[in-house]
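Enquirer: based on what follows, work out the 3D shape:
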Amino acid sequence: MTKLPGGKPRIGLLGTGPWAERTHAPALAAHPGVEFSGVWGRRPEAAAALAAACGTRAHDDVDALFAASDAVALALPPDVQAPLAVRAAEAGCHVILDKPVATSAATAREVADAVTKAQVASVVFCTLRFAPATARWIDEQAAVGGWFLGEAHWLGSLFAPGSASAYAASPWRREKGGLWDVGPHVLSVFLPVLGDVTSVTCAAGPADTRHLVLRHTSGASSTATLTLSAPPAASEAALSLYGERGRSTMPGWDGALDAFGGAVDALLEAIRTGEPHSCDVRFGARLTEILARAEAAAPMVTV
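Expert: The predicted model follows:
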């Protein structure tokens, strides 16, 4: 592992959008174990404002941020994130990537290969894997085993009429829909509990809604309904497992700030030990492969 001198690890941030502003930046500023080494964004004025709000500095040059950092967190659209993650790894920076790593399997593998070649640590910020309550539940269900069925509904109302969400203006979410935005969350739970996916079926529903049926290496199957277009009154995020001991339902979680702090802790542990985290860039690339197969079966149609 490279670029980790004595003192607090220095972590920089790439991105200035709502996700960076509401989650990554405040979590990095508040984390007692790291130095928030700066912000870079595609809009310099937004980077300057976010850096000032968090008591750090803005960098006009992304390479300067890499040089000033031992690690970087990326809060960018997936296909903007991917090439910058490669550059960060080549600069010797450990990386916290957002999900999905990329929206093509080939690009995701390129990122994973670059991280491996550079021998830097990585974590992919799938919220449920790092939020304390859900992370604990996932570990417990994986340890128990004996599950034969998983069932998930992630019904967001981001694109519902009247939505005031700051994320509704996201071009990549408009293009890719719930499959790519919330699908990684569901898969990040199913895979460690039920095993890798061996087959994927996907059917289209209303708007961006997609219905997945998955087969897993354990022999279990799972289903997931994913959308960003549900009526607000019908919105929910729920996941249940059924098996030898009955039913277990995933608990709720309290936002993303604590979860991102957990992702930072996981990255620091991977750097310290040299042991890859189970939700690293290779795992993230696998999620992209599965989602790409699902998309091919039921592609989005722009009206």
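
Enquirer: rest of the way, CA atoms for contacts and neighbours
Expert: OK.

Enquirer: isn't Asp60 right up against Pro44?
Expert: Yes. Because the distance of 6.3 Å satisfies C-alpha atoms under 8 Å, Asp60 is recorded as touching Pro44.

Enquirer: contact partners for the residue nearest to the spatial centre of the chain?
Expert: Here the mean C-alpha position of the chain is nearest to the C-alpha of Lys99 (C-alpha atoms, centre = their mean), at a distance of 2.8 Å. Residues in contact with Lys99, defined by C-alpha atoms under 8 Å, 6 or more residues apart in numbering, are Pro78, Val124, Phe125, Cys126, Asp181, Pro184, Gly284.

Enquirer: list the ones among the residues you listed that fall in strands.
Expert: Mapping the contacts of Lys99 onto strands (DSSP state E) picks out Val124, Phe125.

Enquirer: and of the contacts of Lys99, the nearest to Val95?
Expert: Val124 (8.4 Å; C-alpha to C-alpha).

Enquirer: so how far is Glu151 from that closest one?
Expert: 23 Å (C-alpha to C-alpha, to the nearest Å).

Enquirer: more crowded one of those two?
Expert: It is Val124, of Val124 and Glu151, that has more neighbours when counted by other C-alpha atoms under 10 Å, with 28 against 19.

Enquirer: tell me the SS of the residue nearest to the more buried one when sequence neighbours are not counted?
Expert: Distance criterion C-alpha to C-alpha, 6 or more residues apart in numbering; nearest residue to Val124, sequence neighbours excluded, is Leu97 at 4.7 Å. The three-state assignment at Leu97 reads strand, by DSSP: H, G, I helix; E, B strand; the rest coil.

Enquirer: now show me the structure for the sequence below, then we'll compare the two:
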Amino acid sequence: MVKHLGGKPRIGLLGTGPWAGHTHAPALAGHPGIEFSGVWGRRPEAAVDLATASGTRAYDDVDALFAASDAVALALPPDVQAPLAVRAAEAGCHVLLDKPVATTTAGARAVADAVERAGVASVVFCTLRFAEPTARWIAERAAEDGWFLAEGHWLGSLYGPGSDSAYASSPWRREKGGLWDVGPHVLSVLLPVLGDVTGITAVRGAADSHHLVLRHASGASSTATLTLSAPPEAAEAALTLYGTGGRAELPRWDGAVDAFGAAVDALTEAARTGDPHPCDARFGLRLTEILTKAEELAG
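Expert: Model (predicted):
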């Protein structure tokens, strides 16, 4: 049974790692429009610690958290996230997913199909689609015609010399690299502005670097360079559009907690209205399809 939202929606959290602790839990605990219904994690002691710090309760049974929640947010490795998102949807919970939804097309499709079968709302938290300055910029650029070319790069230094990032210990990031970790962010900007990807070329560069050349449904083309291994001095994320109106540069954004709060608002709005959000599980599936193809082509 789908859980219809009335009053303050109850939203639970699956995950207890650095991303959950730094972004999801603070955003949920501080959101005035929802009730933070609880935390579940694969490490029960970490769930207790995060729940206590966030003023909510820990669950050692994920199905019990589903039963106590109208929606759940997931902050888990993608291929752990996907089957749990399917279970959440089947329990009638709306789902706020992390990117990528899964690193296999089958996994991402299972989530999208489960969401549609259950009739629940879904949102994929691609930060740039929800951070206020970048979300507004994307909407404005998508409403304009005449784009010819886009150049984007996300040069993360997670594995660069001297990095002490808490995220560097993430096994899935170590295995899949920048293509899968930051690639969804760049694609989440390119697709709404230039249209779906209709052709792709991909090659590997140094370390985990990938270089993508994309053809879009609008006829425009784009390039994207993605890595988590840049020297810290060279770390940067940027994207520029070129067209008949000149050039437009993606604005800077600051932090993810406010952006995640906006994603919570988007999920609750989609759940109340029944209108799918553009950055939903089906969009997440498309991102996985594109990244899978790029990985295959790069070898």
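
Enquirer: OK, contacts around Val257 of the second structure?
Expert: Val257 of the second structure makes contact with His22, Thr23, His24, Pro26, Ala27 under the criterion C-alpha under 8 Å, 6+ apart.

Enquirer: can you tell me which two in those residues are farthest apart?
Expert: With C-alpha to C-alpha as the measure, no two of those lie farther apart than His22 and Ala27, at 8.8 Å.

Enquirer: these two: who's more crowded?
Expert: For His22 of the second structure versus Ala27, the count of surrounding residues by other C-alpha under 10 Å is larger for Ala27: 23 against 13.

Enquirer: in which helix or strand would I find that one?
Expert: Element membership for Ala27 of the second structure (DSSP states H and E) is helix 25-30.

Enquirer: how far apart are that helix and its match in the first structure?
Expert: Relative to the matching residues in the first structure, helix 25-30 of the second structure has an average distance of 0.3 Å after the fit, by mean C-alpha distance after the TM-score superposition for the first structure.

Enquirer: just checking, next helix/strand downstream of that helix?
Expert: Downstream of helix 25-30 of the second structure, the next assigned helix or strand under DSSP H and E is strand 35-40.

Enquirer: who are the packing partners of that next one?
Expert: Contacts defined by 3 or more C-alpha pairs under 8 Å, 6 or more residues apart in numbering; DSSP states H and E place strand 35-40 of the second structure against strand 10-14, helix 25-30, helix 44-54, strand 58-59, helix 62-67.

Enquirer: which residues touch that strand?
Expert: Contacts to strand 35-40 of the second structure, defined as C-alpha under 8 Å, 6+ apart, come from residues 8-16, 28-29, 47-48, 50-51, 56-62, 65, 68-69.

Enquirer: now list the buried members of the residues you listed.
Expert: Buried subset of those (neighbour count, 16 or more other C-alpha atoms under 10 Å): 9-16, 28-29, 47-48, 50-51, 56-60, 62, 65, 68-69.

Enquirer: so can I have a markdown table of the contacts of Lys99 of the first structure showing distance to Gly146 of the first structure?
Expert: Written out in a markdown table, the entries for these read as follows (distance: C-alpha to C-alpha, whole Å):
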| residue | distance to Gly146 of the first structure |
| --- | --- |
| Pro78 | 35 |
| Val124 | 27 |
| Phe125 | 27 |
| Cys126 | 24 |
| Asp181 | 29 |
| Pro184 | 23 |
| Gly284 | 25 |
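
Enquirer: for the contacts of Lys99 of the first structure, which one is nearest Ser165 of the first structure?
Expert: For Ser165 of the first structure, the nearest member of the contacts of Lys99 of the first structure is Asp181. The distance, counting by C-alpha to C-alpha, is 14.4 Å.

Enquirer: pull up the gap between the closest one and Ser170 of the first structure, please.
Expert: Using C-alpha to C-alpha, Asp181 of the first structure is found at 11 Å from Ser170 of the first structure.

Enquirer: same question, Arg245 of the first structure
Expert: The gap separating Arg245 of the first structure from Ser170 of the first structure is 42 Å, by C-alpha to C-alpha.

Enquirer: again, but for Ala64 of the first structure
Expert: With the distance defined as C-alpha to C-alpha, Ala64 of the first structure ends up 27 Å from Ser170 of the first structure.

Enquirer: so where do the helices sit in the second structure?
Expert: 18-19, 25-30, 44-54, 62-67, 78-90, 105-118, 132-142, 171-181, 183-194, 257-273, 281-298 (DSSP state H).

Enquirer: other residues contacting the last one?
Expert: Contacts with helix 281-298 of the second structure, where a contact means C-alpha under 8 Å, 6+ apart, come from 97, 99-105, 108-109, 111-112, 115, 122-124, 179-180, 183-184, 187-188, 197, 200-204, 210, 212.

Enquirer: would you mark the buried spots in stretch 241-258 of the second structure?
Expert: Those would be Leu241, Tyr242, Leu250, Ala256, Val257, Asp258, for stretch 241-258 of the second structure by 16+ other C-alpha under 10 Å.

Enquirer: just these now: which is nearest Glu175 of the second structure?
Expert: Ala256 (23.9 Å).

Enquirer: please name the nearest non-neighbouring residue to the closest one.
Expert: Counting by C-alpha to C-alpha, 6+ apart, Thr23 is the residue found nearest to Ala256 of the second structure once chain neighbours are left out, at 6.2 Å.

Enquirer: do you know how far the one you found is from Gly255 of the second structure?
Expert: Distance of Thr23 of the second structure to Gly255 of the second structure, computed by C-alpha to C-alpha: 9 Å.

Enquirer: for Ala91 of the second structure, same thing?
Expert: Distance, Ala91 of the second structure to Gly255 of the second structure, by C-alpha to C-alpha: 32 Å.

Enquirer: ok, Thr201 of the second structure next?
Expert: Taking C-alpha to C-alpha as the measure, Thr201 of the second structure and Gly255 of the second structure are separated by 32 Å.

Enquirer: number of residues surrounding Ala164 of the first structure?
Expert: Ala164 of the first structure is flanked by 12 other residues according to other C-alpha under 10 Å.

Enquirer: next: Thr273 of the first structure.
Expert: A count of neighbours around Thr273 of the first structure, defined by other C-alpha under 10 Å, yields 10.

Enquirer: wait, what's in contact with it?
Expert: The contact partners of Thr273 of the first structure, taken as C-alpha under 8 Å, 6+ apart, number zero.

Enquirer: also the one 3 residues further on?
Expert: Neighbouring residues of Pro276 of the first structure by C-alpha under 8 Å, 6+ apart: Ala121, Ser122, Ala270.

Enquirer: understood, closing this out.
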